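Sequence and predicted structure, then a few things I'm wondering about:
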Amino acid sequence: MATRLGLGLPQMRQYDLGRDVPDVARSAERTGYDSLWVFERALFPEPATQGLYGIEGLPWPDSYRSVAEPLVTLTLAAAVTERARLGTSVLVAPLHGPFQLAKALATLDAASGGRVVAGFGTGWSHDEYAAASARPFAERGAALDELIDVCRAVWGPDPVAYEGDQTRIAPAVVGPKPARPIPILLAASSGRARRRVVDRADGWLPAGTGAEAVAEQWRQLRELAAERGRTEPIRTVLRVNARHRKQPYGGEGRRPFQGSVDQIVEDLAAHAEIGLEEFLLDLQGAPRDAEELKDVAAEVYEKARAAGV
C-alpha cells in the first residue's frame, strides 16, 4: 500500500490567507493529497530571548514572523474540501485552554464530517507560554496530560464531568460531539514523551530529520510499546519540512528534503522504506505565492507516486 501524502496549508506572510488557503486546499485535494495540515507558531520575539527549538544561538527563521492561527486556517480549508483529513502538526497544546480547545476541535470535526486529526506537542518557546497566560513552562508535560484527559471527556458521552489540576467541569451537556473519535497524535523525542505516546495517544508525529535517525526512533518506540503491553497499532505521520529550489543542491552538505523536486522525492523514497503510514509535506516556506506552491506540490505528488511512494 502506498504511503499517504498530506500537504501543509499556506500560513506564512507571503500568502493572502482568505484567498490562498481555500485555493491551495481545493487544489491539493484535486491533485490527490490525502490530508491537509497546519502548524502553530504564536509569535516572533524580537530580539530573540531564546534560540530556535531552545538551542542557544540558533536563529528563528524569518518565515516565522507571521504565521496564521492554525484552527482558523484549517476551518478555511474544511469549508471547501470534502475528502481530505484535516490535521494539526502540531498545536502547542499548553498554549490553549483545554476545554475551549476540545470544544473547537469537536465542532470542526462535526462540521467536516469526521476529518480532524489532533496533533499535539508541548512546544519550546518560553515567550509563547508567557504571552498565552499558560501554565509555567516547567509544567508543560502535566498540562498536555490534562488537555488529553479533557479532550477525551468532552468528546465522550454526556453528561461530561472532569476534575483535574486546572480544569473542573461540573456534570454538563457539551456539544456538538465529534462525528467519530478524533485521533490524538503526539510529537515525541524524549523518553518521557515517548511513553506518553505509547500509553495515551493514538499515534506519533516524528520529524523528517533523515531516514536513519527516524528509523531508529521508530524502532525504539515500537520496542517501548511492546515492553508496556500496547496492542493497538501506533499511527504515524512524518512531518517533512521541505525547502524547494529549482536547481538541485550539489555536494555532501545537503540536508534532508532540501533541493529540487527530484531530490525531495529521493528523500521521500528513502523515508518510505521505514514503513510509516503518512508523510506531511510542508512546502510553503520557499514559494513566492500560492500559484508556485500549488505547482510544486503537484509536481512532488506526481513524481512521488511515480517513484512508488
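Perfect, I can see it now. Residues are numbered from 1 along each chain as shown.

CA only for contacts and neighbour counts going forward, please
Fine.

Contact partners for the residue nearest the centre of the chain?
With distances taken as CA atoms, centre = their mean, the residue of the chain nearest its centroid is residue 89 (0.8 Å). Going by CA atoms under 8 Å, 6 or more residues apart in numbering, residue 89 touches 37, 38, 39, 40, 118, 119, 120, 205, 239.

6 Å - rerun?
39, 119 (CA atoms under 6 Å, 6 or more residues apart in numbering).

Against residue 41, how distant is it?
As judged by CA to CA, to the nearest Å, residue 89 and residue 41 stand 11 Å apart.

Show me where the stretch 51-200 of the chain has its helices.
70-78, 98-112, 126-131, 140-155, 191-200 (DSSP state H, counting those that start in this stretch).

got the angle for the first one vs helix 98-112?
Think helix 70-78. 10 degrees (axes from the mean of the first three to the mean of the last three CA atoms, to 10 degrees).

Same check on the longest one?
For the pair helix 140-155 and helix 98-112, the angle between their directions (the same axes, to 10 degrees) equals 50 degrees.

ok, residues contacting helix 140-155?
94, 98, 102, 122, 177.

try 7 Å this time
With contacts defined as CA atoms under 7 Å, 6 or more residues apart in numbering, helix 140-155 is touched by 93-94, 98-99, 102, 106, 122, 160, 162, 164, 174, 177-178.

where's residue 47 relative to residue 60, distance?
10 Å.

Same drill for the two, tell me which one is more crowded.
Comparing residue 47 with residue 60 by other CA atoms under 10 Å, the one with more neighbours is residue 60, at 16 against 6.

Quick check, that one in contact with residue 54.
No. Residue 60 is beyond contact range of residue 54, at 10.1 Å (criterion: CA atoms under 7 Å).

about what we covered before: using CSV, lay out the helices of the stretch 51-200 of the chain together with distance to residue 234 and mean neighbour count.
Shown next, in CSV, are these (distance: least, CA to CA, whole Å; neighbours: other CA atoms under 10 Å):
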stretch, distance to residue 234, mean neighbour count
helix 70-78, 24, 20
helix 98-112, 21, 20
helix 126-131, 29, 16
helix 140-155, 17, 20
helix 191-200, 8, 17
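
next, the one to line up against it:
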Amino acid sequence: MATALGLGLPQNHQYDLGRDVTDVARAAERIGYESLWAYERALFPEPATQGLYGMPGVPWPDSYRGVAEPLVTLALAAAATERVRLGTSVLVAPLHGPFQLAKALATLDAASGGRVLAGFGTGWSVDEYAAAGTRPFEERGRALDEVIAVCRAVWGPDPVTYDGETTRIAPAVVGPKPARPILIFLAAGGKRALRLVDHADGWLPLATGIEEVTAQRHALRALAAERGRTEPIRIALRSNPQYTPEPYEGDDRAPFQGDAEQIAEDLAAYAANGFEEIIVDFQQSVRDAHELKDVAAEVYERARAAGV
C-alpha cells in the first residue's frame, strides 16, 4: 500500500489567503495529494517572552508573523476540494474553548463530507496562552485532556452531557454531528505518550531523523501493548522541508533539505520504514503560491516514481 502524502496549506504572511489557499488546495488534489494540513501560531510577540519552543535565546522564525487561523484555512480548502482529507498539524487545543472547538470541528466535518482529522497539541508559548485567556499555561496538559473529552462527548449521540473542570454541558442536543467519526491525533511523545495511547487515535511526530522517530514509534507501540490497547495507533509524520532549487551538496544535509529529488529520496526512506502518511509543508522555503504548487507537484511525481 502506497504511503499517503499530505501537503501544508499556505498560511504565512507572504500569501494572499483568499486566493492562494483555494488555489493550492485545488492544485494539491489534482496532483494527487491525499490530505491538506494547517497549523496554528496565534501571535508573534515582540520582544519574545521566551525562545522558539520555549528554548532560551532561540529566535522565532519570521514566517510566524501573521499565520492564518487553521480552521478558517481548512474551511476555505474544504470549499475548493472534494476528496482530500483536512487536518490540523497542529492546533493548540487549550487556546480554544473546548465546547466551541468541538462544535467548529464537527461543523467543518459535516460540511466537508467527513474529511476532518483533528491534530492537537498543548503548545509552548506563554504569550499565546496569556492572549487566549482560556486556561493558565501551567494547566495546559489538563486543558488538553478536557478538550479531548468534550470533543468526544459533543461528537457522540444526543443528549450530550459533560461535567469537567471548566466545561459543563447539561443534557442537550448538540449538532451538527460529524459526518464520520473524527480521528484525534496528538503531537505528544516521550513523557506525554500515555495521553496519546489512552485518549487519541493517532500520533503526529516531527521528522527529526529516521532512527529517532522509529525508536519513538517502537516505544509508543510497546506502551500501547502494556496498556492493553488493541486499536493501532495511526501515524502522520510531519516534515518541514528546506527546499532549494539546486541539490544540497554538503555532507551535513539534514532530513528533507535540498532539491525535489533529495526530498523525494527522504520521503522514500521514511515510507520504507513503515510510515503510512507523511506531510510536507513547503510554505516557509518558497517565494509564493506559484512556486509552492510547482515544488509540490515535482516532489510528488518524484516520490511516487521512487516507490512512495
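Cool, the structure landed. Keep in mind it's a predicted model, so treat the numbers as computed, not measured.

Give me the TM-score for these two chains.
In this superposition the chains share a TM-score of 0.99, using TM-score structural alignment, normalised by the length of structure 2; 308 aligned residues with a CA RMSD of 0.8 Å.

related to what we said a few turns ago, tabulate the helices of the stretch 51-200 of structure 1 in CSV, adding columns for distance to residue 18 of structure 1.
Output for these, formatted as CSV (distance: least, CA to CA, whole Å):
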stretch, distance to residue 18 of structure 1
helix 70-78, 8
helix 98-112, 18
helix 126-131, 25
helix 140-155, 29
helix 191-200, 35
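
quick one: which of the ones you listed is nearest residue 298 of structure 1?
helix 70-78 (17.4 Å; CA to CA).

mean shift of the closest one relative to structure 2?
Compared with structure 2 after fitting, helix 70-78 of structure 1 deviates on average by 0.3 Å (mean CA distance after the TM-score superposition for structure 1).

and that helix, what other elements does it pack with?
Contacting helix 70-78 of structure 1 under the criterion 3 or more CA pairs under 7 Å, 6 or more residues apart in numbering; DSSP states H and E are the following elements: helix 17-31.

mean offset of the helix it packs on relative to structure 2 (after superposition)
Its aligned residues in structure 2 lie a mean 0.3 Å from helix 17-31 of structure 1 after superposition (mean CA distance after the TM-score superposition for structure 1).

what about whichever strand or helix holds residue 281 of structure 1, distance to the chain center?
Assigning secondary structure by DSSP states H and E places residue 281 of structure 1 in strand 278-282. How far strand 278-282 of structure 1 lies from its chain's middle: 9 Å, per CA atoms, centre = their mean, to the nearest Å.

now what about it, what contacts it?
3-8, 236-242.

Next SSE downstream of it?
helix 290-306.

What ranges does the stretch 101-250 of structure 2 have for its strands?
Using DSSP state E, counting those that start in this stretch, the strands of the stretch 101-250 of structure 2 run over 116-121, 160-163, 168-172, 183-186, 202-203, 234-235, 237-239, 242-243.

For residue 161 of structure 2, give its distance to residue 152 of structure 2.
From residue 161 of structure 2 to residue 152 of structure 2 the distance is 11 Å (CA to CA).

Residue 204 of structure 2 too?
19 Å.

now do residue 271 of structure 2
Where residue 152 of structure 2 is concerned, residue 271 of structure 2 sits at a distance of 31 Å (CA to CA).

thinking again about what came up before, can you name the two of the contacts of strand 278-282 of structure 1 that are farthest apart?
Across the contacts of strand 278-282 of structure 1 (CA to CA), the longest gap, 18.2 Å, separates 236 and 242.

who's more crowded, those two?
Using other CA under 10 Å, the more surrounded residue of residue 236 of structure 1 and residue 242 is residue 242, with 22 against 19.

Quick check: closest non-adjacent residue to the more buried one.
residue 257 (4.8 Å; CA to CA, 6 or more residues apart in numbering).

what do you get for residue 208 of structure 2?
Counting by CA to CA, 6+ apart, residue 208 of structure 2 lies nearest to residue 255, which is 7.1 Å off, once chain neighbours are set aside.

Same question for residue 60 of structure 2.
residue 52 (5.1 Å).

and that neighbour, how many neighbours?
15.

so what's it up against?
Contacts for residue 52 of structure 2 (CA under 7 Å, 6+ apart) come out as 58, 59, 60.

what about residue 97 of structure 1, how many neighbours?
Residue 97 of structure 1, neighbours per other CA under 10 Å, totals 18.

roughly how far apart are it and residue 144 of structure 1?
Counting by CA to CA, the gap from residue 97 of structure 1 to residue 144 of structure 1 is 11 Å.

just residue 236 of structure 1 next, same as before
Taking CA to CA, one finds residue 236 of structure 1 at 19 Å from residue 144 of structure 1.

And residue 58 of structure 1, by the same measure?
Remark: distance between residue 58 of structure 1 and residue 144 of structure 1 (CA to CA) = 26 Å.

Next: residue 90 of structure 1.
12 Å.

likewise residue 287 of structure 1?
Distance from residue 287 of structure 1 to residue 144 of structure 1, by CA to CA: 34 Å.

would residue 44 of structure 2 count as being in a strand?
No. With DSSP: H, G, I helix; E, B strand; the rest coil as the criterion, residue 44 of structure 2 is located in coil rather than a strand.

Not counting sequence-adjacent ones, nearest residue to it?
residue 65 (5.5 Å).

Could you verify my assumption that the one you found touches residue 11?
No. Between residue 65 of structure 2 and residue 11 there is no contact under CA under 7 Å: 10.2 Å.

Looking at these two, which is more packed in?
residue 11 (25 against 16).

Thought residue 68 was touching that one, still the case?
Yes. Residue 11 of structure 2 is in contact with residue 68 according to CA under 7 Å; the separation is 5.0 Å.

Now do the shared contacts for those two.
With CA under 7 Å, 6+ apart as the test, residue 11 of structure 2 and residue 68 reach no residue in common.

thinking again about what came up before, run a quick neighbour tally on the residue nearest to residue 208 of structure 2.
Count around residue 255 of structure 2 with other CA under 10 Å applied: 19.

residue in structure 1 matching it?
Alignment note: residue 255 of structure 2 maps to residue 256 in structure 1; criterion TM-score structural alignment.
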